[in-house]
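*Asks:* Just a sequence and a predicted model for now, questions to come.
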Amino acid sequence: SDCIPAQPLPAKQQAKGKGQGPPKSKAVSALETCLHNIEYTSGKEKDPTGSCFCLAREHDLSTYVPLCYGCSLILCNLNLPHYACLHCGELFLDNSHRLTLVAQIQDELCMQVVKEDEERQRAIMEARKAEGTFPMLPSAGGTQGACKGMATGPQSSHKVMSLNNTTKKVTMSSYTNTPISLHPPSPALEEPHRIPPPPKEISYVKQPPDPAHPWKNMQFPNLQHVPPP
């Protein structure tokens, strides 16, 4: 029989499908962006931000390219692997290293997604316990099923009518349910401090030494000795 080509979904259904599921975290988005850049960039460009020359003294050592393949410059985690070396311009994305980096970032991405899913399930269980309902098992319905029926919207109030057996009077009580947020607000990310490159000119004393004072500091000639008190 002839194969019927698959028909694309309408725009409304595609937009509806994209909205399902929890939003991506900043860590997942950063890993996906890094993976895309490593797969599809040439690696010849240098980082437009100037990158960082701290030699892993102020930031952690890069887990992707800790040392430049050409000049052996120590690279911190602010130096992204899809850019060339900030000092000598060495490429980090040749055929062998590109495949290795892609496999490494794919593993990190999978572990990050699993970790966030476990934290999300744990938050749902704790929220249900705080509301006084029986916790739902992770296998029964998944994340979307556990989220149903939870008070995540605005506050809702209800009234309870009770009868006193002694006085035979009816009492009306009001209660308010406060929604529990499953995702605490994340702090704003600050721009990391980058160490600029060293100066191109070497600082040295250009004038010849004084024969009368061979031990004189020619770089700082106005130094004075201050005797201790």
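*Replies:* On my side now, so go ahead.
*Asks:* contacts and neighbour counts: CA atoms only from here.
*Replies:* Noted.
*Asks:* Next, count neighbours for residue 156.
*Replies:* Counted with other Cα atoms under 10 Å, residues neighbouring residue 156 total 11.
*Asks:* Confirm for me that it is in contact with residue 176.
*Replies:* Yes: checked against Cα atoms under 8 Å, the pair residue 156 and residue 176 is within contact range at 5.7 Å.
*Asks:* for this protein, which helix is longest?
*Replies:* helix 95-131 (DSSP state H).
*Asks:* If you count neighbours, what's buried in the helix or strand just after that one?
*Replies:* The element immediately downstream of helix 95-131 (helix or strand, assigned by DSSP states H and E) is helix 142-147. For helix 142-147, the buried set under the neighbour-count rule, 16 or more other Cα atoms under 10 Å, comprises 143, 146, 147.
*Asks:* Which one of those residues is nearest to residue 38?
*Replies:* Each of the buried residues of helix 142-147 was checked against residue 38 using Cα to Cα; the closest is residue 143, at 31.8 Å.
*Asks:* Structure two is appended below for comparative analysis:
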Amino acid sequence: MLFELANDSVWFPSPEFALRDPDGLLAVGGDLHPTRLIEAYRNGIFPWYSAADPILWWSPDPRTVFTPDSLHISRSMQRFLKRTSLHVTLNKAFEQVIQACAKVHELADRGVWIHPEMQKAYTQLYQLGHAHSVEVWDNNQLVGGLYGVSVGNVFCAESMFHTVTNASKTALLVFAEVFFAAGGQLIDAQIRNEHTASLGAHDISRQRYLNKLHTQNTLLRTNFWTPRSLKA
């Protein structure tokens, strides 16, 4: 059963009602107002749709995640991180990152889902302190990064990009180590692919994911999201 959302309420149905085919499709309609988006992420739900479609809301099962003990850094990547001159920052250029992610997806013909409406909505979340970006710089040139939404000690990664080799891996791995060290418990990659799997992402059931989301036994370090350098 596919639920239709009302414009005058931010209520969402339980993710257990999501369709199996297509996997995770739960609801249609509503809007991308920050209050609705925050409510969605707090309940393991996210929007994903093309500009020509109505807003579609998803909660797939299983869910692909990184945990503190699953992160995998290969020996070659360890050597790269030690030697690279790439510089990694947090929350220094959110709008540039989301625009770059949109451009990369469009050029790769992966479907235009980070369209202007989505960019505007997540930029508003960033301004409210709920969405965040990680940037990778080569001197003063942005060459990689990722963005997503924080829910307590869970970070829901939305998209990442790179224009030079290993830049997106650098963004994720550097951020993950700092995030987990500060009390983060889960990085949500949403859906499994070869790239995230090679870095240690694995599948857990939607129910286990929701349990982690709703039962947060550790707190993320105060002021963790303050804009700063993560790797010089």
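*Replies:* Everything's here; your move. Keep in mind that this is a model prediction, so the values were computed, not measured.
*Asks:* Could you tell me the TM-score of the two chains?
*Replies:* The TM-score (TM-score structural alignment, normalised by the length of structure 1) is 0.23; 91 aligned residues with a Cα RMSD of 5.6 Å.
*Asks:* ok but residue 178 of structure 2 is inside a strand, no?
*Replies:* No: the secondary structure assignment for residue 178 of structure 2 gives helix rather than a strand, going by DSSP: H, G, I helix; E, B strand; the rest coil.
*Asks:* Near it, how many other residues are there?
*Replies:* 14.
*Asks:* repeat for residue 162 of structure 1
*Replies:* With neighbours defined by other Cα under 10 Å, the count for residue 162 of structure 1 comes to 12.
*Asks:* who's in contact with it?
*Replies:* When contacts are counted by Cα atoms under 8 Å, 6 or more residues apart in numbering, residue 162 of structure 1 touches 170, 171, 172, 173.
*Asks:* In a markdown table, list those residues along with neighbour count and distance to residue 13 of structure 1.
*Replies:* What follows is the contacts of residue 162 of structure 1, written out as a markdown table (neighbours: other Cα atoms under 10 Å; distance: Cα to Cα, whole Å):
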| residue | neighbour count | distance to residue 13 of structure 1 |
| --- | --- | --- |
| 170 | 11 | 52 |
| 171 | 10 | 51 |
| 172 | 10 | 47 |
| 173 | 10 | 45 |
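*Asks:* which among the residues you listed gets closest to residue 18 of structure 1?
*Replies:* Where those are concerned, and distances follow Cα to Cα, residue 18 of structure 1 has its nearest neighbour in residue 173, at 43.4 Å.
*Asks:* How is that closest one assigned, secondary-structure-wise?
*Replies:* Classification of residue 173 of structure 1 by three-state DSSP places it in strand.
*Asks:* you'd agree it is up against residue 161?
*Replies:* Yes: because the distance of 6.4 Å satisfies Cα under 8 Å, residue 173 of structure 1 is recorded as touching residue 161.
*Asks:* about what we covered before: tell me which strands and helices the longest helix of structure 1 is in contact with?
*Replies:* Identification of packing neighbours for helix 95-131 of structure 1 by 3 or more Cα pairs under 8 Å, 6 or more residues apart in numbering; DSSP states H and E yields helix 26-40, helix 142-147.
*Asks:* quick one: which helix or strand includes residue 213 of structure 2?
*Replies:* Residue 213 of structure 2 is part of helix 206-214 when elements are defined by DSSP H and E.
*Asks:* Can you mark which positions in that helix are buried?
*Replies:* Applying 16+ other Cα under 10 Å to helix 206-214 of structure 2 flags 206, 209, 210, 213 as buried.
*Asks:* just stretch 96-113 of structure 1 next, same as before
*Replies:* In terms of neighbour count (16+ other Cα under 10 Å), stretch 96-113 of structure 1 has its buried residues at 97, 98, 101, 102, 105, 109, 112.
*Asks:* Please identify which two of those are farthest apart in space.
*Replies:* The most widely separated members of the buried residues of stretch 96-113 of structure 1 are 97 and 112, with 22.4 Å between them, by Cα to Cα.
*Asks:* Now the helices and strands packed on helix 95-131 of structure 1 in a markdown table, please, with extra columns for distance to residue 123 of structure 1.
*Replies:* Formatted as a markdown table, the entries for those read as follows, by distance: least, Cα to Cα, whole Å:
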| stretch | distance to residue 123 of structure 1 |
| --- | --- |
| helix 26-40 | 18 |
| helix 142-147 | 10 |
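*Asks:* quick one on the thing from earlier: what is the nearest of the buried residues of stretch 96-113 of structure 1 to residue 12 of structure 1?
*Replies:* Looking at the buried residues of stretch 96-113 of structure 1 and their distance to residue 12 of structure 1, the nearest is residue 109, at 29.3 Å (Cα to Cα).
*Asks:* Going toward the C-terminus from the top strand by length along structure 2, what's the next helix or strand?
*Replies:* Ranked by number of residues, the top strand in structure 2 under DSSP state E is strand 141-151. Counting by DSSP H and E, the element after strand 141-151 of structure 2 in chain order, helix or strand, is strand 154-162.
*Asks:* And the strands in structure 2?
*Replies:* For structure 2, applying DSSP E gives strands covering 3-5, 25-29, 46-47, 56-58, 63-66, 87-90, 131-138, 141-151, 154-162, 186-190, 202-204, 228-231.
*Asks:* buried ones in the fifth one?
*Replies:* Meaning strand 63-66 of structure 2. Counting neighbours by 16+ other Cα under 10 Å, the buried set in strand 63-66 of structure 2 is 63, 64, 65, 66.
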